[in-house]
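Colleague: okay, structure incoming, though there's no sequence with it:
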C-alpha cells in the first residue's frame, strides 16, 4: 500500500492508522488468527484507501483462556478493547461517515454493539464470516442492513439462517471455508477474493 501507516496506541491497545486526510473513516476489527496481513483484510484496507477513507486497524490481542467465556462476554471483551480507539478517532476529526469492517471475532462487537446503538456519524457495516451459529448474533442481525460474506464450507454457514437475513447484501461463496478460501485451490481462492472486493466496492459506492 502506498499510504504509509502510523503505528499508534490508545488505552493500552495498539492500532494502525492510515491518514488520507479524509472526512470518512473505516474501522477494522480482525479475527483471532485472521490478521490485517491476510488477503481479505489487506485488500479491504487498500480498497478503503482507494475509495478515500482514513483507515484504523484495531490490533487487539487476547489470551486463549479469555475465549472460555460465554459468547456475549467475548463480544463485550472485543468491544471494550476497540471502542476507546473508535471514540478517540471520531473525536479527532469531523467525520461525516464511518464504515466498520469485521472478520469473524471482529464481527461480534459490530453486531452486538455498533449496530444496536445510535451512531455518532452515519455508518455502514461489513461482516466477513460472522458467527451465525450463535443465537444472539442471529437475533441482533434481524431487521438490520449490512454487507455479509460467508462460504458454504464455513462451520457457521446456515442456509436457513441466511434466508432470514434478506435485508442484508449477501455474498455467499460456494465451497469457501472460514477464511473465504478453498484450501485445495489457490487460483480459485484468489478469484474469490477479487469477486468479494468487487462486490464490496459496489456496495460502498
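Modeller: Looks like it came in fine. Nothing here was measured: the structure is a model prediction, and the numbers come from that model. Residues are numbered from 1 along each chain as shown.
Colleague: from now on I want contacts and neighbour counts done on CA atoms only, so please keep to that.
Modeller: Noted.
Colleague: which stretches in this protein count as strands?
Modeller: Per DSSP state E, the chain carries strands over the ranges 6-10, 13-18, 24-29, 54-59, 97-103, 123-128, 147-151, 169-173.
Colleague: so which of those is nearest residue 136?
Modeller: The closest of the strands of the chain to residue 136 is strand 123-128. By CA to CA, the value is 15.5 Å.
Colleague: quickly compare the strands of the chain and say which is most buried.
Modeller: For these, the largest average neighbour count (mean count of other CA atoms under 10 Å) is found in strand 24-29, namely a mean of 26.
Colleague: show residues contacting it.
Modeller: 48, 52-59, 82, 86, 95-103, 105-107 (CA atoms under 8 Å, 6 or more residues apart in numbering).
Colleague: picking that back up, need the strands of the chain in TSV with distance to residue 198, can you?
Modeller: Formatted as TSV, the strands of the chain follow (distance: least, CA to CA, whole Å):
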stretch	distance to residue 198
strand 6-10	27
strand 13-18	22
strand 24-29	17
strand 54-59	19
strand 97-103	15
strand 123-128	14
strand 147-151	12
strand 169-173	11
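Colleague: what helices or strands is the longest helix along the chain leaning on?
Modeller: With DSSP state H setting the assignment, residue counts place helix 71-92 as the longest helix in the chain. Helix 71-92 is packed against strand 13-18, helix 105-109, with contacts defined by 3 or more CA pairs under 8 Å, 6 or more residues apart in numbering; DSSP states H and E.
Colleague: okay if I get the ones you listed as TSV plus distance to residue 122?
Modeller: Putting the helices and strands packed on helix 71-92 into TSV (distance: least, CA to CA, whole Å) gives the following:
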stretch	distance to residue 122
strand 13-18	20
helix 105-109	17
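Colleague: closest one to residue 172 among those?
Modeller: Residue 172 lies closest to helix 105-109 among those, at 16.6 Å (CA to CA).
Colleague: next, the one to line up against it:
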C-alpha cells in the first residue's frame, strides 16, 4: 500500500489531496464535512474498510469558513466543484479504474449530488451520502431523481432529517439507513458512548455489503 500526498491545480490556485493506493482496480473519492474531517471516527473506519476491500482512496483536503453554507447554494456548489473536480480528473487520467465510488459527509455531499450525480461520465458510479442536507430542496430533488446505486445514512435526530424525502427514496436505487437517536455526527444524541459505537458498527456493516456487491 502506498500513501501519496499530492496537489492539483484549480481555477484559483491548487488543492491538496491524499491518494492511498492499494493495488486494486476501484477508487473511492472522499469529500469531508465542514467540521467532520478524515480523522473522525466514521471516515477512519470507512477508510480502513476501503483498504481492506482493495479500493483506492482519494481524500480531497479543501477548507472553508464556517459561514460558507450561508452563501447561495449555486455558489457553494460552483466553488466546491472548482476545488474537487481537478482532483477527480487528475486521478482518473493517470490511473485505470473499473469502478468509481463517491463518499460525502454533509457539506461534502453537495458536489456529489449537484455535480457528479448529474454527470453522464459517472452514471455507473456508486454514491454514498452521509448526513446529506435533505432540507435543501435541490439536494432532496436531485437524490430522488437519481438512478445511481448507493447508500444514504442519516440520524433521526439530525437537523437535516426529512422523513418525507426519505420516503421518496424508496422508489430509487438508494438504500436509506436511519440511525436511531443519531445526530449530525451520527453519534447518539444522548451522549451514550456504547450506542454511538453500535451505530458505527451498523453503518460500517452496511457499507461493507455495498463494497462486496461491487
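Modeller: Structure's in. What do you need? All of these numbers come straight from a predicted model, not from anything done at the bench.
Colleague: quick one: TM-score?
Modeller: The TM-score (TM-score structural alignment, normalised by the length of the first structure) is 0.94; 203 aligned residues with a CA RMSD of 1.4 Å.
Colleague: ok so, going back, which one of the helices and strands packed on helix 71-92 of the first structure lies closest to residue 35 of the first structure?
Modeller: Smallest distance to residue 35 of the first structure across these (CA to CA): 10.4 Å, for helix 105-109.
Colleague: what are the contacting residues of the closest one?
Modeller: By CA under 8 Å, 6+ apart, helix 105-109 of the first structure touches 28-32, 75-76, 78-79, 101-102, 127-131, 137.
Colleague: now residue 150 of the second structure: how far from residue 172 of the second structure?
Modeller: 9 Å (CA to CA, to the nearest Å).
Colleague: over to residue 198 of the second structure?
Modeller: Residue 198 of the second structure is 27 Å from residue 172 of the second structure, by CA to CA.
Colleague: who's more crowded, these two?
Modeller: residue 172 (16 against 13; other CA atoms under 10 Å).
Colleague: how near is the more buried one to residue 197 of the second structure?
Modeller: 29 Å.
Colleague: residues in contact with the residue most central in space within the second structure?
Modeller: Centroid check for the second structure by CA atoms, centre = their mean gives residue 104 as the closest residue, at 1.6 Å. By CA under 8 Å, 6+ apart, residue 104 of the second structure lies in contact with 30, 31, 32, 33, 110, 112, 128, 129, 130, 132.
Colleague: map it across to the first structure for me.
Modeller: Under the alignment (TM-score structural alignment), residue 104 of the second structure maps onto residue 102 of the first structure.
Colleague: gap between the residue nearest to its match when sequence neighbours are not counted and residue 57 of the first structure?
Modeller: Excluding its sequence neighbours, the residue lying closest to residue 102 of the first structure (CA to CA, 6 or more residues apart in numbering) is residue 29, at 4.7 Å. Distance of residue 29 of the first structure to residue 57 of the first structure, computed by CA to CA: 6 Å.
Colleague: again with residue 152 of the first structure
Modeller: In terms of CA to CA, residue 152 of the first structure sits 27 Å off from residue 57 of the first structure.
Colleague: ditto for residue 136 of the first structure
Modeller: 26 Å.
Colleague: and if you look at residue 144 of the first structure?
Modeller: Applying CA to CA to residue 144 of the first structure and residue 57 of the first structure gives a distance of 24 Å.
Colleague: if we can go back for a sec, what's the counterpart of the residue nearest to residue 102 of the first structure in the second structure?
Modeller: By TM-score structural alignment, residue 29 of the first structure lines up with residue 31.
Colleague: now swap in residue 83 of the first structure and tell me
Modeller: So, by TM-score structural alignment, residue 83 of the first structure is matched to residue 85.
Colleague: tally of neighbours for its match?
Modeller: When counting by other CA under 10 Å, one arrives at 17 neighbours for residue 85 of the second structure.
Colleague: could you do the one 4 residues further on as well?
Modeller: A count of neighbours around residue 89 of the second structure, defined by other CA under 10 Å, yields 11.
Colleague: list the contacts for it?
Modeller: Neighbours of residue 89 of the second structure in contact, by CA under 8 Å, 6+ apart: none.
Colleague: shouldn't residue 17 of the first structure be in contact with residue 56?
Modeller: Yes - using CA atoms under 8 Å, residue 17 of the first structure is in contact with residue 56, at 4.7 Å.
Colleague: roughly how far does residue 45 of the second structure sit from residue 94 of the second structure?
Modeller: Counting by CA to CA, the gap from residue 45 of the second structure to residue 94 of the second structure is 27 Å.
Colleague: my error: substitute residue 16 of the second structure in the last question.
Modeller: Applying CA to CA to residue 16 of the second structure and residue 94 of the second structure gives a distance of 16 Å.
Colleague: and residue 84 of the second structure, by the same measure?
Modeller: Residue 84 of the second structure is 16 Å from residue 94 of the second structure, by CA to CA.
Colleague: same thing with residue 69 of the second structure?
Modeller: 33 Å.
Colleague: kindly report the same for residue 194 of the second structure.
Modeller: Distance from residue 194 of the second structure to residue 94 of the second structure, by CA to CA: 43 Å.
Colleague: what about those two, which has more around it?
Modeller: residue 194 (11 against 8).
Colleague: the more buried one -> the first structure?
Modeller: Using TM-score structural alignment, the equivalent of residue 194 of the second structure in the first structure is residue 187.
Colleague: likewise residue 21 of the second structure?
Modeller: In the first structure, residue 21 of the second structure lands on residue 19 (TM-score structural alignment).
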